[in-house]
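> dropping a prediction and its sequence here:
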Amino acid sequence: MKKILLIEDEANIRKLLAYDLKLAGYEVDEASDGEVALQKALSNRYDLFLIDWMIPKIEGIDLVKMFRDKGLDGVMIMLTAKDEESNILEAFEAGVDDYITKPFSPRILLVRVQSHLKRHSSKKSQDFSGLKVDENKRKVYVHDELLQLTKKEYDLLTYFIRNANIVVSRDQILNDIWGFDYDGDTRIVDVHTFKLRTKLKDAPIEIRSSRGVGYILEEKE
């Protein structure tokens, strides 16, 4: 499920857009100001950002610059009443992928969100240290051999790849892969990671345990 961060300070608009996006099958997080948005963006992975320009604490245009400076590669769509050419140019120079002026049709917004996510996903067949991940087909190859993974193992592997060379805690993995509503034991993370590590024995990468913390994906030495 694609994950969207909706950044909008007007509660009525935010709730309406969030409802429509969830109805369309997206997972949606909300932020009503720039500081909350920045915190969420840096602690989660989002496929797309919907960003209102005029929001409290940190303006949308500055958020875009911060997100791009920090290497966030999700689709970024600016939502704003600013319709001057200079504003539009400034936004694209900052790093947005699209610019939608208010008022707008929610149906048109959904179509553009779908279009951007489809194109963005098509770019995500990636090669990581000899391990090829085709995110469109949800398939993984090690030295051109198809790796037989369960759905959860695939989700877990792509999660580790997105966070390569970073130690991620068991709680963080549990929240991001199993969801905040999962009330089981964190040992489920260890069980699935063990199975995944076994299947990656011939791969040029490995998932290492960080004692007492979690796991880290790195290249084999």
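The structure has been received and is ready for your questions. Residues are numbered from 1 along each chain as shown.
> going by C-alpha atoms from here, please, whenever you check contacts or count neighbours.
Noted.
> hmm, residue 122 is touching residue 133, no?
No: using Cα atoms under 8 Å, residue 122 makes no contact with residue 133, being 11.8 Å away.
> the helix or strand hosting residue 15 - contacts with which helices or strands?
In the assignment (DSSP states H and E), residue 15 maps to helix 11-23. Packing partners of helix 11-23 (3 or more Cα pairs under 8 Å, 6 or more residues apart in numbering; DSSP states H and E): strand 3-7, strand 27-31, helix 106-122.
> take this one as well and set it beside the first:
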Amino acid sequence: MAIVSIITGNMAISSVYWIHGTAILARAKTSPLLGRGSQVFNAALSQSNRMSIRRGLSMELMEALVVDDDPAVVAWIARLLREDGWHVHVAASVREALLMIHRTPIQVAIVDFELPDGLGTEAVQSLRKTVPDAAILMLSGYSDDDAVVNGLMAGADDFMHKPVSASVLRARIAAVLRRHTMPDRLTVGDLRLDRQSRKLAGTNGEVQLTAKEFQLLATLMGRPGEVVARATLLADVWGYDFDPGTSVLDVALSRIRQKVSSVSAQSTIVSVRNVGVQITSH
């Protein structure tokens, strides 16, 4: 299956094929033909997520591990991570990954599902035991549900199918890191958002949130008073690296506003035209 344009700086890999998990780069070209809207969206998303990745992490602790036996994939992911300030370690097998895990305090790991000497889930399980708070993402060239289930059950925080764009990969890393660094309870004004129960409480009572509502509200409450770009919200909550041109975000925001107003008279969610969304309290 071919990808249409993976954006890497000012280059676009225009023909990348995945055959049984192996990447074959057919050709690359400069100046990808992107619409103005896509360029603006991806620029905003990239900048926002780079800030999110760095927030709360000291440079000396930013250790990342990429586990994949495909040199092209490793080089691409490693370059993205280094651009975002990570010190990158690489491994091409389960054995190499296990050695690295016991030698280095890994903060983020991106692990391929199928490796030459076994499944990446073995490395995931070891890392989860060694560094319980590590952010772990798995990749696979296969789209079967069993791989996803096995990866998540082994301890991965997220599972992505190849190919994946740079903006989505960055957004997923940022989202997983926020979940790991998020306190059990977020507070803005009289609002209290419980991570475990997904309940929102305020002066006037409490209300249950759906998974998407929780993700959306947690992103906003984690940055009180800050205007969060719509591009960031779409990527973090729905995994979009483009503006889908639908009202999915606006519908979700409408539901959250209703729930916030039902439990609080102090806090409001405000849309800033052409900028993003913020939660405020008075």
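Here it is on my side, so go on. Here the structure is a predicted model, which means the values were calculated and not measured.
> before we move on, back to that, residue 16 of structure 1: which of the helices and strands packed on helix 11-23 of structure 1 is closest?
Proximity to residue 16 of structure 1 (Cα to Cα) singles out helix 106-122 among those, at 8.8 Å.
> gap between the closest one and the chain center?
Put simply, helix 106-122 of structure 1 sits 15 Å off its chain's centre (Cα atoms, centre = their mean, to the nearest Å).
> next SSE after it?
On the C-terminal side of helix 106-122 of structure 1, the closest following helix or strand by DSSP H and E is strand 125-128.
> could you tell me where that next one falls in structure 2?
Following TM-score structural alignment, the partner segment of strand 125-128 of structure 1 in structure 2 covers residues 185-188.
> list the contacts for the aligned partner of residue 147 of structure 1 in structure 2?
Using TM-score structural alignment, the equivalent of residue 147 of structure 1 in structure 2 is residue 207. For residue 207 of structure 2, the contacting residues are 199-201, 259, 263, taking Cα atoms under 8 Å, 6 or more residues apart in numbering as the criterion.
> in a strand, residue 207 of structure 2, correct?
Yes: secondary structure of residue 207 of structure 2 (DSSP: H, G, I helix; E, B strand; the rest coil): part of a strand.
> now do the same end-to-end measure for stretch 190-205 of structure 2.
Stretch 190-205 of structure 2 has an end-to-end distance of 11 Å (criterion: Cα to Cα, to the nearest Å).
> check the offset of that stretch from the chain's centre.
Centroid separation for stretch 190-205 of structure 2 versus its chain: 24 Å, with Cα atoms, centre = their mean.
> next: stretch 239-248 of structure 2.
Stretch 239-248 of structure 2 has its average C-alpha position 15 Å from the chain's average C-alpha position, going by Cα atoms, centre = their mean.
> neighbouring contacts of it?
Residues contacting stretch 239-248 of structure 2 (Cα under 8 Å, 6+ apart): 38, 41-42, 45, 165, 167-168, 171-172, 231, 234-235.
> and which of these is nearest residue 12 of structure 2?
Nearest to residue 12 of structure 2 among the contacts of stretch 239-248 of structure 2 is residue 165, at 10.7 Å by Cα to Cα.
> hmm, who's touching the match of strand 125-128 of structure 1?
The set of residues external to stretch 185-188 of structure 2 that reach it, using Cα under 8 Å, 6+ apart, is 192-195, 218, 221-222, 224, 267, 280-281.
> let's see it at 10 Å
Surrounding stretch 185-188 of structure 2, the residues in contact under the criterion Cα atoms under 10 Å, 6 or more residues apart in numbering are 191-202, 217-218, 220-225, 266-267, 279-282.
> if we can go back for a sec, pull out the buried residues from the contacts of stretch 239-248 of structure 2.
Neighbour-count burial (16 or more other Cα atoms under 10 Å) is assigned, among these, to 41-42, 45, 165, 167-168, 171-172, 231, 234-235.
> what's the farthest-apart pair in these?
Largest separation among those by Cα to Cα: 41 and 172, giving 16.0 Å.
> residue boundaries of the strands in structure 1?
Taking DSSP state E, the strands of structure 1 run over residues 3-7, 27-31, 48-52, 75-80, 98-101, 125-128, 131-134, 139-142, 145-146, 168-169, 205-210, 214-219.
> tell me the most buried of those?
When you average the neighbours per residue for each of the strands of structure 1 (mean count of other Cα atoms under 10 Å), strand 48-52 leads with a mean of 26.
> please name every helix or strand in contact with that strand.
Here strand 48-52 of structure 1 touches strand 3-7, strand 27-31, helix 34-43, helix 60-69, strand 75-80, strand 98-101, helix 106-122, going by 3 or more Cα pairs under 10 Å, 6 or more residues apart in numbering; DSSP states H and E.
> dump the ones you listed to JSON lines, plus distance to residue 91 of structure 1.
Putting those into JSON lines (distance: least, Cα to Cα, whole Å) gives the following:
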{"stretch": "strand 3-7", "distance to residue 91 of structure 1": "16"}
{"stretch": "strand 27-31", "distance to residue 91 of structure 1": "20"}
{"stretch": "helix 34-43", "distance to residue 91 of structure 1": "16"}
{"stretch": "helix 60-69", "distance to residue 91 of structure 1": "6"}
{"stretch": "strand 75-80", "distance to residue 91 of structure 1": "8"}
{"stretch": "strand 98-101", "distance to residue 91 of structure 1": "8"}
{"stretch": "helix 106-122", "distance to residue 91 of structure 1": "17"}
